[in-house]
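J.: sequence and predicted structure below; questions after.
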Amino acid sequence: MNFKKLPLETKQNLHRQILEYALKFGGKNFFLQLIEEIKASKTHPLLNQSCVFHYTKGKINWDKSIFKENLTILFHAIEKVDMDGDMLTGLDDKKHKATLNMLKALKPLSFTITPKDDKSFDVIEFKLFDFAEDGKVSISALFKALFVYPIDFTKLALNYEIREFEK
């Protein structure tokens, strides 16, 4: 996804959401440091069977193990949502079934980010999926910023300036 090509409203929403999370971490630099450590990990952190990822300032825990097949399907679903707004429309039967199974398996998944020392930041909890009333599924902006989007994308979103005439 190219941040510069996004619609104005999407840029503003992403900026607000990601900046809010960065401030909860104690600032942009601490937030970006966490993302860099996640990206530097040899295997994807979400594939840890222990459901924990340790980083310099704390740790990230999640409820249950994520298998590589589900993670791959999730990343494809995120790409599809970013491109056409819905993860299920337009899929062939096999991919539709695999995506539904991934949704069922990962639906209850929630994450807890805990600091090493209690003064760095408050414990942050978030769910992977946000379910809308109309049945649409959206993926947490924090999850995408941490585990999916390239760090350059997150930096652009963090540093985006909302000007008065854009509101």
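T.: That came through fine. Numbers count the residues shown, from 1 in each chain.
J.: going by C-alpha atoms from here, please, whenever you check contacts or count neighbours.
T.: Fine.
J.: so K64 touches L109, yeah?
T.: Yes - counting by CA atoms under 8 Å, K64 touches L109, with 6.9 Å between them.
J.: give me the buried positions along stretch 38-50.
T.: I38, K39, P45, L46 (16 or more other CA atoms under 10 Å).
J.: repeat that for stretch 145-153.
T.: Neighbour count says stretch 145-153 has A145, L146, F147, V148, Y149, I151 buried, by 16+ other CA under 10 Å.
J.: export these to TSV and tack on secondary structure and distance to E125?
T.: Shown next, in TSV, are these (DSSP: H, G, I helix; E, B strand; the rest coil; distance: CA to CA, whole Å):
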residue	secondary structure	distance to E125
A145	helix	15
L146	helix	13
F147	helix	15
V148	helix	18
Y149	coil	19
I151	helix	21
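J.: which one of the residues you listed is nearest A77?
T.: Nearest to A77 among the buried residues of stretch 145-153, counting by CA to CA, is V148 at 11.4 Å.
J.: quick one on the thing from earlier: just the buried residues of stretch 38-50: which are in helices?
T.: Judged by DSSP state H, helices contain the following of the buried residues of stretch 38-50: I38, K39.
J.: put this next to the first one:
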Amino acid sequence: MCDFNNLTDEQKLHYHKILLDAADNFGGKNFFLQLLEAVRESSTHPLISANREFNIGLGTVKWNKVIFRDKLQLLQKARAQESKQNNLLPSKEDKSYKKVLNLVRTLKPIVFTVRPERKEDGAGFMFQPFDIIDEETTRLNPLFDAIFFCSVGTIKKLLNYEPKAL
């Protein structure tokens, strides 16, 4: 999802809708982008926070399980491969298959809750880190990828995407 130029028009529209819905539920595009910038500017990656939350003046992201640094590093390696193979899980013959499968099993139950500071800004939203397609296919949830990993510039492009007129 993070490589805007390699996405098809259908994928761009799909991600646009998901991100726009999330942004609307957090107070709008501007507030959502400020959240993403705050995550990127954090001195340590927010996912390894011991208190399982990330706060900025505009709102809070909370989750229900501690994520350790080694899991985050493995996730980042697997994420780099996902765009090439369209699957977070490597092939079963790959040496890292079991590690990545255990990572998915460990992080799958986590639920992230994003809430704006003021209720009138929106209802907030919830998401899990992965979309399990079938037994052999797992992808990062677009919101998880957008909030914690993709560049803010790419997310801006997706939020402002307008489909080409036919």
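T.: Arrived safely. Computed from a predicted model, the values in this text were never measured in an experiment.
J.: if we can go back for a sec, closest one of the buried residues of stretch 38-50 of the first structure to Y55 of the first structure?
T.: Distances from Y55 of the first structure to the buried residues of stretch 38-50 of the first structure, taken by CA to CA, are shortest for I38, at 8.0 Å.
J.: can you list the helices and strands that the one helix or strand N55 of the second structure maps to packs against?
T.: Element membership for N55 of the second structure (DSSP states H and E) is strand 53-56. Judged by 3 or more CA pairs under 8 Å, 6 or more residues apart in numbering; DSSP states H and E, the packing partners of strand 53-56 of the second structure are strand 59-63.
J.: tell me how far the strand it packs on lies from the chain's centre.
T.: 13 Å (CA atoms, centre = their mean, to the nearest Å).
J.: and it against the first structure, how far off on average?
T.: By mean CA distance after the TM-score superposition for the first structure, the fitted strand 59-63 of the second structure averages 0.9 Å away from its aligned residues in the first structure.
J.: what span of the first structure lines up against that strand?
T.: Mapped onto the first structure using TM-score structural alignment, strand 59-63 of the second structure spans residues 58-62.
J.: contact partners of the matching stretch?
T.: For stretch 58-62 of the first structure, the external contacting residues (CA atoms under 8 Å, 6 or more residues apart in numbering) are 51-54, 109-117.
J.: quick check, central residue of the second structure?
T.: F144 (1.6 Å; CA atoms, centre = their mean).
J.: so it sits against F125, correct?
T.: No - if you go by CA under 8 Å, F144 of the second structure and F125 don't touch, sitting 11.7 Å apart.
J.: what about the residue lying closest to Y97 of the second structure once chain neighbours are set aside, which SS state?
T.: Spatial nearest neighbour of Y97 of the second structure, chain neighbours left out: P90 (5.5 Å); criterion: CA to CA, 6 or more residues apart in numbering. Put simply, P90 of the second structure is coil when judged by DSSP: H, G, I helix; E, B strand; the rest coil.
J.: pull up the distance across stretch 123-140 of the second structure, start to finish.
T.: 23 Å (CA to CA, to the nearest Å).
J.: related to what we said a few turns ago, which of the contacts of stretch 58-62 of the first structure are buried, as a ChimeraX select command?
T.: Only the buried entries of the contacts of stretch 58-62 of the first structure go into this ChimeraX selection, using 16+ other CA under 10 Å:
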select :51,52,53,54,109,110,111,112,113,114,115
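J.: is it true that E36 of the first structure touches I151?
T.: Yes - shown here, E36 of the first structure and I151 form a contact pair, counting by CA under 8 Å, at 7.2 Å.
J.: which residues in the second structure form helices?
T.: 9-24, 29-41, 69-85, 97-107, 142-148, 152-159.
J.: buried residues, the fourth one. List them.
T.: Spelled out, it's helix 97-107 of the second structure. Y97, K99, V100, L101, L103, V104, L107.
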